[in-house]
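Engineer: When you get a sec, could you give me coordinates for this:
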Amino acid sequence: MAFSSCKDKEEKEVVVSRTEGDVSILVDESFSNVVDDQIAVFQSDYPNANFKIIPGQESAILPTFLNDSVRVMISSRMLTSAEEKIYANRGIPVRASRFAIDGIALITSKENADSTITVDEVISILKGTSASNRSLVFDNAYSSTVRYFKELAGVKSLPKKGVYTLNSNDDVIKYIGLHKDYIGVVGVNWLLQGDAKGKDYMQQVRLMGVKNLQGKKGDDRFYKPTQNHLISGIYPFLRNIYIINGEGKLGLGTGFANWLVSQRGQLIVLKSGLGPHKLTSREFNLKN
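Structural biologist: Purely as a prediction, here's the structure:
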């Protein structure tokens, strides 16, 4: 009986490696679609890999990562030195890898004749000094998109007039489709792969062209967040997508992080419409 009990325990032992086992991942919900695509292909190659995705706003998922509840996170920013020290004090190394480049799109109603804007004007709206009647509408007050634009404008809080927040990206798309004088702020990844609710209103909005600040790349004309402009870096509102891994072991999180920057993972990023971390060169053998 003792031998049988030991045998049962051995059979129930969970195998954890870079390609199998279980892992929980915190995901900034702005990037949930491209992460879902990556996981689907990864699991087609490694069916014993099980992922638990925990989506949320950046400010909501970061504390969970820092308190060691979940050790893998997808984010638009790297950890600060103070945040890295939290893991260092536990004796756990943290590794961050960029695997994609996302753009933040500005959208307007198709009924609006003017579909261009400068970075200067966006900053003036965020500072509350704009003389125009344009207003910005964000997905959520605690999203990574809001943080990006606050850092861009150098402000700690949003003005009471001219900048508004809703609850989701879908809410932004719907609102902009129905209100002419407002500008929506939405991640490119969400526009390309948003859910059915948002797509119902996509026909009512269009992308805006953005001209960068004088002296910076993209200051010569208005650029839209097409994939080519993301890859070339000429579109003004760009942000990196990182996988931050604090597993401290060679587990599934590490394997998935390596997969994201591999040739196959990068091809999936390219197919999603975003900018890959690294473009793989292709060689052709020409024969008569």
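Engineer: CA atoms for contacts and neighbours, from now on please.
Structural biologist: Will do.
Engineer: which residues does residue 108 contact?
Structural biologist: 115, 176, 177, 180, 181, 182, 183, 184, 205, 206, 207, 208 (C-alpha atoms under 8 Å, 6 or more residues apart in numbering).
Engineer: Pipe the residues you listed into JSON lines and attach neighbour count per row.
Structural biologist: As requested, those are exported to JSON lines (neighbours: other C-alpha atoms under 10 Å):
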{"residue": "115", "neighbour count": "18"}
{"residue": "176", "neighbour count": "25"}
{"residue": "177", "neighbour count": "23"}
{"residue": "180", "neighbour count": "16"}
{"residue": "181", "neighbour count": "16"}
{"residue": "182", "neighbour count": "23"}
{"residue": "183", "neighbour count": "29"}
{"residue": "184", "neighbour count": "27"}
{"residue": "205", "neighbour count": "22"}
{"residue": "206", "neighbour count": "19"}
{"residue": "207", "neighbour count": "21"}
{"residue": "208", "neighbour count": "20"}
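Engineer: Would you mind giving the secondary structure of residue 32?
Structural biologist: helix (DSSP: H, G, I helix; E, B strand; the rest coil).
Engineer: Quick one: the strands in the stretch 51-200 of the chain, in order.
Structural biologist: If DSSP state E, counting those that start in this stretch is used as the criterion, the strands of the stretch 51-200 of the chain fall at 72-75, 95-109, 116-118, 135-138, 163-165, 182-187.
Engineer: so what does the fourth one touch, helix or strand wise?
Structural biologist: Meaning strand 135-138. strand 163-165, helix 169-178, strand 182-187 (3 or more C-alpha pairs under 8 Å, 6 or more residues apart in numbering; DSSP states H and E).
Engineer: Which among those is found nearest to residue 93?
Structural biologist: strand 182-187 (30.3 Å; C-alpha to C-alpha).
Engineer: how far is that closest one from where the chain is centred?
Structural biologist: A distance of 15 Å separates the C-alpha centroid of strand 182-187 from that of its chain, computed with C-alpha atoms, centre = their mean, to the nearest Å.
Engineer: Tell me which residues are up against that strand.
Structural biologist: Under C-alpha under 8 Å, 6+ apart, the answer for strand 182-187 is 30, 102-109, 134-139, 145, 169, 172-173, 176.
Engineer: For the comparison step, fold the sequence that follows:
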Amino acid sequence: SKEEKQAFDTKVDLPWLPAKFAADAVLFVVPKDSPLESISMEDLYKELTSDNKRLIFDGTNSSNLNFVAQKFQKNPSDLKFSIINGNENVAEQLKNYPDKIGVISYNTLSRPFGDEAQRLRSELKIIKVIKDNTEYAVTGNNLKTMTYPFTRVLYFITNEGYYGLGNGFIRFSCQQLGQIIVEKEGLQPYNIFRREVQMR
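Structural biologist: This is a model prediction of the structure:
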């Protein structure tokens, strides 16, 4: 946000140069047997201003809550919602609240080989988001093009003015090998590298 950038500029005597390395997203999930398949941006906002507190976030100061609030140009304190601490706990306990909608990060479910992620994927359904009369699912292509309305870019910032461990890790993460690891973890790499294959 603008305020965060100003705070960085006042404390660090370096230019603001975020190193973007992946696309993540905020997901809206329901139990697998829920009839709900999609929700519009308008309905999401109605839920966030309703005393029903149907949306469950993972904390009162979580990045998921702050990101959704920013999307609607509101402060988190202006919204109404329920809380279960931790992404995994929201996903785990959602079965106890069949009328609620969980709000979690994409990475909670995206790890292809994580036992916990595999189990949660089998129990939960990710609902599509409707914006301007178009339904958007959470797919790799929609994250890459940022057409899914709640896509967010992950980035590093550093206060190192020299090439130390922090900058070395950032460089590794943003180059091809690091981007392969990002993809293996189920996220959408920010930097797409060409692969040339010779066919004989």
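Engineer: rewinding a little: let me know which of the strands of the stretch 51-200 of structure 1 is tucked in deepest.
Structural biologist: Each of those was scored by mean neighbour count; the highest is strand 72-75, a mean of 26, by mean count of other C-alpha atoms under 10 Å.
Engineer: residue contacts, the spatially most central residue of structure 2?
Structural biologist: Central residue check for structure 2 by C-alpha atoms, centre = their mean: the C-alpha nearest the mean position is that of residue 25, 2.6 Å away. Residues near residue 25 of structure 2 by C-alpha under 8 Å, 6+ apart: 105, 106, 107, 138, 143, 150, 151, 152.
Engineer: if we can go back for a sec, now the strands of the stretch 51-200 of structure 1 in JSON lines, with distance to residue 281 of structure 1?
Structural biologist: What follows is the strands of the stretch 51-200 of structure 1, written out as JSON lines (distance: least, C-alpha to C-alpha, whole Å):
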{"stretch": "strand 72-75", "distance to residue 281 of structure 1": "26"}
{"stretch": "strand 95-109", "distance to residue 281 of structure 1": "17"}
{"stretch": "strand 116-118", "distance to residue 281 of structure 1": "34"}
{"stretch": "strand 135-138", "distance to residue 281 of structure 1": "37"}
{"stretch": "strand 163-165", "distance to residue 281 of structure 1": "42"}
{"stretch": "strand 182-187", "distance to residue 281 of structure 1": "28"}
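Engineer: among those strands, which is nearest residue 37 of structure 1?
Structural biologist: Residue 37 of structure 1 lies closest to strand 95-109 among the strands of the stretch 51-200 of structure 1, at 13.0 Å (C-alpha to C-alpha).
Engineer: mean shift between that closest one and structure 2?
Structural biologist: Superposing on structure 2 and averaging over aligned pairs (mean C-alpha distance after the TM-score superposition for structure 1), strand 95-109 of structure 1 comes out at 1.0 Å.
Engineer: Break down the stretch 151-288 of structure 1 into its helices, ranges please.
Structural biologist: Here the stretch 151-288 of structure 1 has its helices, by DSSP state H, counting those that start in this stretch, at 169-178, 188-193, 196-199, 227-232, 252-260, 263-272.
Engineer: any chance of those in CSV, with distance to residue 153 of structure 1 too?
Structural biologist: Shown next, in CSV, are the helices of the stretch 151-288 of structure 1 (distance: least, C-alpha to C-alpha, whole Å):
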stretch, distance to residue 153 of structure 1
helix 169-178, 21
helix 188-193, 20
helix 196-199, 28
helix 227-232, 21
helix 252-260, 32
helix 263-272, 29
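Engineer: So for residue 212 of structure 1, which of those helices sits nearest?
Structural biologist: Per C-alpha to C-alpha, nearest to residue 212 of structure 1 of those: helix 227-232, 12.7 Å.
Engineer: So which bit of structure 2 is that closest one matched to?
Structural biologist: Aligned using TM-score structural alignment, helix 227-232 of structure 1 spans residues 140-145 in structure 2.
Engineer: Show residues contacting that stretch.
Structural biologist: 23, 24, 25, 136, 148, 151, 188, 189, 190.
Engineer: Let's see that with 7 Å instead.
Structural biologist: 23, 148, 151, 188 (C-alpha atoms under 7 Å, 6 or more residues apart in numbering).
Engineer: if we can go back for a sec, structure 1: which residue goes with the residue nearest to the centre of structure 2?
Structural biologist: By TM-score structural alignment, residue 25 of structure 2 lines up with residue 103.
Engineer: quick one: contacts for the closest residue to that match other than its chain neighbours?
Structural biologist: Nearest residue to residue 103 of structure 1 in three dimensions, chain neighbours excluded: residue 238, at 4.5 Å (C-alpha to C-alpha, 6 or more residues apart in numbering). By C-alpha under 7 Å, 6+ apart, the contact set of residue 238 of structure 1 is 101, 102, 103, 104.
Engineer: do that again at 8 Å, thanks
Structural biologist: By C-alpha under 8 Å, 6+ apart, the contact list for residue 238 of structure 1 reads 101, 102, 103, 104, 230.
Engineer: Quick one, which of the strands of the stretch 51-200 of structure 1 gets closest to residue 259 of structure 1.
Structural biologist: Nearest to residue 259 of structure 1 among the strands of the stretch 51-200 of structure 1 is strand 95-109 (9.5 Å), distances taken as C-alpha to C-alpha.
Engineer: residue in structure 1 matching residue 54 of structure 2?
Structural biologist: Per TM-score structural alignment, residue 54 of structure 2 is aligned with residue 135.
Engineer: wouldn't that match be in contact with residue 179 here?
Structural biologist: No: the pair residue 135 of structure 1 / residue 179 is not scored as a contact, 10.5 Å apart, by C-alpha atoms under 8 Å.
Engineer: Residue 78 of structure 1: which of the helices and strands packed on strand 135-138 of structure 1 is closest?
Structural biologist: Using C-alpha to C-alpha, those put strand 182-187 closest to residue 78 of structure 1, at 18.1 Å.
Engineer: so what corresponds to residue 280 of structure 1 in structure 2?
Structural biologist: Checking TM-score structural alignment: residue 280 of structure 1 goes with residue 193.
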